[in-house]
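Enquirer: pasting a predicted model and its sequence here:
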Amino acid sequence: MQPIFKNTPFDALEIGMSAENTRLCVADDLFVFAHASGNLNPLHLPNEDGDGDGKPEAIAPSAWIGTLISSVLGNTLPGPGTLYKSQNLRFLGRAHAGDTLIAKVRVTAKSDNGDVHFDTWVERDDGTVIAQGDAVVVAPKTSQSFEADDVPGLTVQRHVHFDRLLERAEHLPPLPTAVVAPEKADALAGALLGSDHTLITPILIGDRAKIQAAADELNIDISAFELIHEPDHARAATRAVALVHEGRARAVMKGHLHTDDLLRAVINKETGLRTGRRLSHVFVMDVPGLSHLLFITDAAINIAPDLKTKVDITQNAIDLAISLGVEQPKVGILSAVETVNPNIPSTLDAAALSKMADRGQITGGLVDGPLAMDNAVDLEAAMTKGIKSLVAGRAEILVAPNLESGNMIAKQLTFIAHAEAGGIVIGAQVPVILTSRADDDKARLASCAVAALYAAAQS
């Protein structure tokens, strides 16, 4: 239900009439104002240290504070149809992200030409006045109302969930990580970035000359890192696995080699890192506008998983989500429809997985399916379909029917919805970090943070 704004026309305005509007200043307000105004002063950006004291200031711009007065004049008193003629303000204090602000106006005079004069001020919720002045507006002559149903919404493209993950992980000891074939600049940069943020301690395995050339391209000194010369990618992957068995590494990271070459060493029956569970990949996604992390699985390892494999895929994802702080993950088993249809095999698997969770064969999370994508993530869509479930509309983990659909979901969220995507392979003795040349710095860091938090939870 959209709000309806009604005005008070000029003839109905009386001296002393007043109105106010309360607004919580949030970090996204500061980002939106920075884009709209072009004012990129770091003192007003939530994540920046503008004065060099070692912590962000997140000071609300004074001009933004002034706009709160315009919202009262334009929405309430006089309301729709009002136009500014002048506004002057004295700024007596500062506001920050997290403050509750109250903008107030009061009619002080009316002119025969239709002008209306107002006292205007903004105060914090403790009564401290931080802006004060007066305004002159042209008041509407006739009664009007306006329903705000055609104003586009805004989604700020920032990734607060990954920021929280990084903050949690950076308090952990660095995770010793065997990095296989970091022989290109992008592959090496991801490992070194994780090291810079104390998430991992890289052990570089590959062709020494190529790794050094990549470091030279990045203009980075890698002399402080252990470097094991092994030009053959298959043997380099095997050496990485051996470092895990020796207790020298607690994670494996993909560099510039084929994923199959790396995983072949990981799943080797005699020398690999197998456990009693099937390996699967989980994308951990920070989607702008979504109030929680979103986990997509499996989009990289199991092409057409059968029911037994999907049990492990689901359990792996639940375990990962719990290690990242999700107390009881809600798991939506996806299909094209939300009802069981014998002609759509994925609906049968989904129903079986749900029942297996009810019987304790999958633990730690709430599992429901089949669910279509809309009613898995949108509560209104689930209610429209009449689905009564603790998962429908609230899913935090999405289990795709097959690799193709999972990969499409993850890539669409990344390149259309501007999500950041980290992720790891789990089900082995240690997490395996798979990086992509398309990953940006935030995604690379997130993958390292996910691996560090998962490894800490398993130890």
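Expert: Arrived safely.
Enquirer: only C-alpha atoms from now on, for both contacts and neighbour counts.
Expert: Noted.
Enquirer: where does Phe91 sit relative to Asn41, distance-wise?
Expert: 18 Å (CA to CA, to the nearest Å).
Enquirer: second one coming, line it up with the first:
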Amino acid sequence: MSHDFIDTIENRTYDEIQVGDSASLTRTLRPEDIQMFAIISGDMNPTHVDPEYARSSQFREVVGHGMWGAMLFSNILGTQFPGPGTVYVDQNLHFDRVVRIGDTLTATITCQRKFDHNHHILFDCRCANQEGELVISGTAEVIAPVEKIKRMKVALPEIKLSATKTARYEHLLEITAGLAPIPMAVVHPCDAESLKGALLARDRGLIDPTLVGPEKRIRALAEELGLNLYGCQFLDVPHSHAAAESGVALAREGLVEALMKGSLHTDELMSEVVDKATGLRTDRRISHVFLMDVPTYPRPLMITDAAVNVAPDLPTKVDIVQNAIDLAHMLKIPEPKVALLAAVETVNAKMPATLDAAALCKMADRGQIEGGILDGPLAFDNAISVVAARTKGIKSAVAGQADILLVPDIESGNMLAKQLEYLADALAAGIVLGARVPIVLTSRADSAQTRTASTAIAVVMAHCKRGTCK
């Protein structure tokens, strides 16, 4: 019988226990139990944690650690029988069967013998599965408490398992499965992370890079870092401004299908991109999207615009939203839910973000924004938490399950994205939309992996423009 629902923890003293008394505990083995035990113990035996290896093992599937079942005995001894004050002296165990995922074990300990001179108790330990088959057997000897102890259970931190950032990064790259590499101009890759990012994207089969910048400087950096420049073309220009101009020209002439920002300033590249005469403008305003994988959120989350438009007016927000919706469609999100963020959930004439949100919703109703479901104004908590929305009585198809967050301005968007990245361990990929070609626009502080993740989005966009998306 499990005692997890009881708020207090109370022992049975040596004098209260009689030979033949027993206590039991039942648990079902879940995949996360195996993972958690492996993390805590450091036992990464592939029999327990590697499904591919396990299929070729004698058990043909992942099985639990033997000591996971043995912990049930420790649980009983330490928490209920005898309980607080118990000191382990000895434990002997025999493992009769493996425990598979979904097996339900019932561990039972029975008082076998008492030793009055030192208050030791010898317990018989038996653990059976749901079929009644013996899984673990043995004995445990403990020093039993002699004083009564009753205390409130200590509240322990909640532990949630989430995929590592590396695993989430690999999952993001899966969106490019089956897509051929695209030609990409990497503009001024003159620091370690920007050059590594371009070469990592090359190595992952995402791009055929043209490195635009001072060739001698780039080659010297590659040699210093031990990087191989195979497969890279060069466009040798003397400095970052010339690199921005030349990279944009390559895209305008159709020689590359995407751009990646290197170690130059964002405004240096974007000023060339938005140039009316020689840039990459379309009939849409240019905007930026952070695509974020947040461990505590059940779906990809887009934040826009946090990098290009400083204080967008209503017409600009229309294009920002439509750009994000179009990207969501390319990423196989057929009808994305767009939350229009503000500080409150009601329209307030003194808060322009709420007025814009109301106008955008009506524009969507009239077909001026297409392909998504819009709602706002919504505060951030209501946009991403169903519980928060219900608590405030908000009935909405968007609240609590937003795919896209439209932020009021660049400051709020930038802070929100970086808070999620640095405080919530989110994986962030950044892309510029609304230009003739996708532009990988990342911070100079971003890692090579972040740059490669962003490149994956550009690859999908380029193939959709070709008509070759999967």
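Expert: Yep, that arrived. Please read all numbers here as calculations on a predicted model, not as lab measurements.
Enquirer: sorry, back to before: more neighbours: Phe91 and Asn41 of the first structure, which one.
Expert: Taking neighbours as other CA atoms under 10 Å, Phe91 of the first structure and Asn41 compare with Phe91 leading, 17 against 12.
Enquirer: okay but that one is in contact with Gln132, surely?
Expert: Yes - counting by CA atoms under 8 Å, Gln132 is a contact partner of Phe91 of the first structure at 6.6 Å.
Enquirer: burial measure for the aligned partner of Asp286 of the first structure in the second structure, as a count.
Expert: In the second structure, Asp286 of the first structure lines up with Asp293, judged by TM-score structural alignment. Asp293 of the second structure has 25 neighbours, counted by other CA under 10 Å.
Enquirer: same question, Val440 of the second structure
Expert: Neighbourhood size, Val440 of the second structure [other CA under 10 Å]: 26.
Enquirer: aligned partner of it in the first structure?
Expert: Looks like Val440 of the second structure aligns to Ile433 there (TM-score structural alignment).
Enquirer: what range in the second structure does stretch 351-364 of the first structure sit on?
Expert: Going by TM-score structural alignment, stretch 351-364 of the first structure sits over residues 358-371 in the second structure.
Enquirer: please identify the buried residues of that stretch?
Expert: Neighbour counts using 16 or more other CA atoms under 10 Å place 358-361, 364, 369-371 of stretch 358-371 of the second structure among the buried residues.
Enquirer: let me know the closest of these to Gly226 of the second structure.
Expert: Gly371 (46.8 Å; CA to CA).
Enquirer: and Lys85 of the first structure, which helix or strand is it part of?
Expert: Using DSSP states H and E, Lys85 of the first structure sits within strand 83-91.
Enquirer: buried residues in that strand?
Expert: Going by 16+ other CA under 10 Å, strand 83-91 of the first structure has these buried residues: 83, 87, 89, 91.
Enquirer: can you pull out the helices in the stretch 101-250 of the second structure?
Expert: 165-173, 192-203, 215-225, 240-252 (DSSP state H, counting those that start in this stretch).
Enquirer: other SSEs contacting the longest one?
Expert: Think helix 240-252 of the second structure. Contact here means 3 or more CA pairs under 8 Å, 6 or more residues apart in numbering; DSSP states H and E; on that basis helix 240-252 of the second structure packs against strand 182-187, strand 207-213, strand 258-261, helix 266-273.
Enquirer: mind doing that once more with 7 Å?
Expert: In terms of contacts (3 or more CA pairs under 7 Å, 6 or more residues apart in numbering; DSSP states H and E), helix 240-252 of the second structure is packed against strand 182-187, strand 207-213, helix 266-273.
Enquirer: also the second one?
Expert: Secondary structure elements in contact with helix 192-203 of the second structure, counted by 3+ CA pairs under 7 Å, 6+ apart, are strand 207-213, helix 448-466.
Enquirer: okay, it sits on what stretch of the first structure?
Expert: Helix 192-203 of the second structure maps onto residues 185-196 of the first structure, going by TM-score structural alignment.
Enquirer: rewinding a little: could the helices and strands packed on helix 192-203 of the second structure go into JSON lines alongside distance to Lys160 of the second structure and mean neighbour count?
Expert: Shown next, in JSON lines, are these (distance: least, CA to CA, whole Å; neighbours: other CA atoms under 10 Å):
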{"stretch": "strand 207-213", "distance to Lys160 of the second structure": "36", "mean neighbour count": "26"}
{"stretch": "helix 448-466", "distance to Lys160 of the second structure": "24", "mean neighbour count": "23"}
